[in-house]
Each structure stands twice: as structure tokens, then as C-alpha cells.
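S.K.: predicted model follows, preceded by the sequence.
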Amino acid sequence: MDSSDLAYDVFSRQCSSRSTLEHVTGRWGALTLGALHDGTFRFNELRRRVDGVSEKMLSQTLHALERDGLVLRDAQPTNPPRVDYQLTALGREIAERLLALIHFVEGRQGEVLKAQERYDAARGGL
């Protein structure tokens, strides 16, 4: 049986799709995929683009996304070595869907902030 013949259920704790979903929707995964949608980046360029991510977390995120087939790591045998990161076709498709959600959240953030203010006021100014 080929892996494409399997049914996946992210709600099952044993399903492999759950870890992929975590990599894609986690804070650093989503931001990294969104940033890479803009093009090819070197590590430090990407780190500056994803404001607040540590070197360690970005490295771990890129490894996970590369393993999932969403990011392509291109190491050039130059001195000093040059490594570029870009989205695969699958990564681009996922990034486009994530960016639609990101833009939706950004566009509705005013409503979210008002809801938070009402919630906090009703609970004594948390």
C-alpha cells in the first residue's frame, strides 16, 4: 500500500498529519512560510524578516518544514558557504492559504481588540 492510498485524520493522535499541521500552523512555521512566499531568502535575511524568532527556533522550524517537503534548502559550495531557502510547490500552496488567513486576521484585528477590551472590562480589568 502506497502512502497516497492512506486516509489521514488530523484529529487522531497517531496520525502523521498532526505533526505537519503543527509545523505549518505554529507561530514560527506560519510566519516562516508566509515570509518565504515573498521569495528566496538566506538564513539571516529570513531571521530579520520574521521579527522575534531566535536563531535556534528558525533553524528548527526550517528543518521541520524542509523534512515535510514545504521548504527547499539550497546549499552552494562557495567560500563562505551560501544557503538559500525557498518554498516548494506544496509549500507555496500552503503559504497562500496561510496568507489568506493572516490577511483576514489582520483585517479584523480591530474587532478582536474591541472584544478583548469588553472581555477584560467584564472581568475587572484583567
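M.R.: The structure has been received and is ready for your questions. Everything numeric in this text was worked out from a predicted model, so none of it was measured.
S.K.: please make it C-alpha for all contacts and neighbour counts, starting now.
M.R.: Fine.
S.K.: I figured residue 41 was touching residue 87, is that so?
M.R.: No - the criterion here is CA atoms under 8 Å, and residue 41 misses it with residue 87 at 10.0 Å.
S.K.: take a look at this one as well, against the first:
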Amino acid sequence: MRDTCVPTGVGLKDTGFGYTLSLIGGKYKMIIMYWLSENKVMRHNELRRSIGTISFKTLSIMLKELEADGLILRKEFPQIPPKVEYSLSERGLSLIPLLNMMCEWGEKNSLPALEAIQQ
């Protein structure tokens, strides 16, 4: 059993914790993964509408990075106009319990939840 996820003297990027953060860190990656976990398969514009605050270019970059990291699958259909669908890979699905735990923690520890406990 290890003492810590980020041992003294070891760079964050060289730890499992740092590696995980490098895959899902940033403003949109976890949100994209959340929507794909809820809907199984989505197209680019569906994701963009669901997220609401993301530009076309930013979403394209995030999807390419998630695909390169093996967290999502991109399926292209040979038709005109082009049709592309995104879904979580097995590797991406394995992160969903972590995202769910983060959601639960946030709900229990958000300011309104803490204020309710104090009353």
C-alpha cells in the first residue's frame, strides 16, 4: 500500500494522479465524457448544443485529444454530407465512476450543502 498519490520528490506528471489529470483536466473534457456517458452516442453538433458554452473549434480540439488518449471512439460514416458519431471507449467508460464520485463529492460539499449542515 502506498503512502501518497504524489510522493515527495516525484514530479506530478510522473504519478498516476498527474497522468489522470492530464487526460481529463481542463474545462470541457469531463463534461464531454459526462454527456457521452449519458447519451451513449452523440454527434459533434449534439455535443455542442448540450454543452452550450463551447465553440466549434474548442470542441473539435477536445474531441481529437480525447480520441488520441483512447477515451472516446470516433466513427465516420462514408456519406454526403459527412456523418461522425462519438462514444466512450472501454477506457473512457472506466473513468465514469471517478466522475460520478466527483459529482457526489461536489453535491455534498458545495456551499449550499455546507450551509444546510451548519443550520
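M.R.: Yep, that arrived. The model shown is predicted, which means the values in this text are computed figures rather than measured ones.
S.K.: so after superposing, what's the score?
M.R.: The TM-score (TM-score structural alignment, normalised by the length of structure 2) is 0.74; 105 aligned residues with a CA RMSD of 2.4 Å.
S.K.: in structure 2, which residue is most central in space?
M.R.: Nearest to the geometric centre of structure 2 sits residue 30, at 2.2 Å (CA atoms, centre = their mean).
S.K.: what sits closest to that one if chain neighbours are left out?
M.R.: Nearest in space to residue 30 of structure 2, with sequence neighbours left out and distances taken as CA to CA, 6 or more residues apart in numbering, is residue 24 at 5.8 Å.
S.K.: how about that neighbour, what's its partner in structure 1?
M.R.: Aligned against structure 1 by TM-score structural alignment, residue 24 of structure 2 finds its counterpart in residue 24.
S.K.: what helix or strand does its match sit in?
M.R.: In this structure, residue 24 of structure 1 sits in helix 17-25 according to DSSP states H and E.
S.K.: may I see the buried residues of the next helix-or-strand element following that helix?
M.R.: Remark: after helix 17-25 of structure 1, the chain's next helix or strand is helix 27-36, criterion DSSP H and E. Under the neighbour-count criterion of 16 or more other CA atoms under 10 Å, helix 27-36 of structure 1 has 28-36 buried.
S.K.: with distance to residue 61 of structure 1 added, can I get these in TSV?
M.R.: Below are the buried residues of helix 27-36 of structure 1 laid out as TSV (distance: CA to CA, whole Å):
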residue	distance to residue 61 of structure 1
28	7
29	6
30	10
31	10
32	8
33	10
34	13
35	13
36	12
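S.K.: now the angle from the top helix by length along structure 1 to helix 27-36?
M.R.: Taking DSSP state H as the criterion, structure 1 has its longest helix at helix 89-107. Going by axes from the mean of the first three to the mean of the last three CA atoms, to 10 degrees, helix 89-107 of structure 1 is angled at 100 degrees with respect to helix 27-36.
S.K.: got the angle for helix 89-107 of structure 1 vs helix 17-25?
M.R.: Here helix 89-107 of structure 1 points in a direction 60 degrees away from that of helix 17-25 (the same axes, to 10 degrees).
S.K.: fine by me, we can end here.
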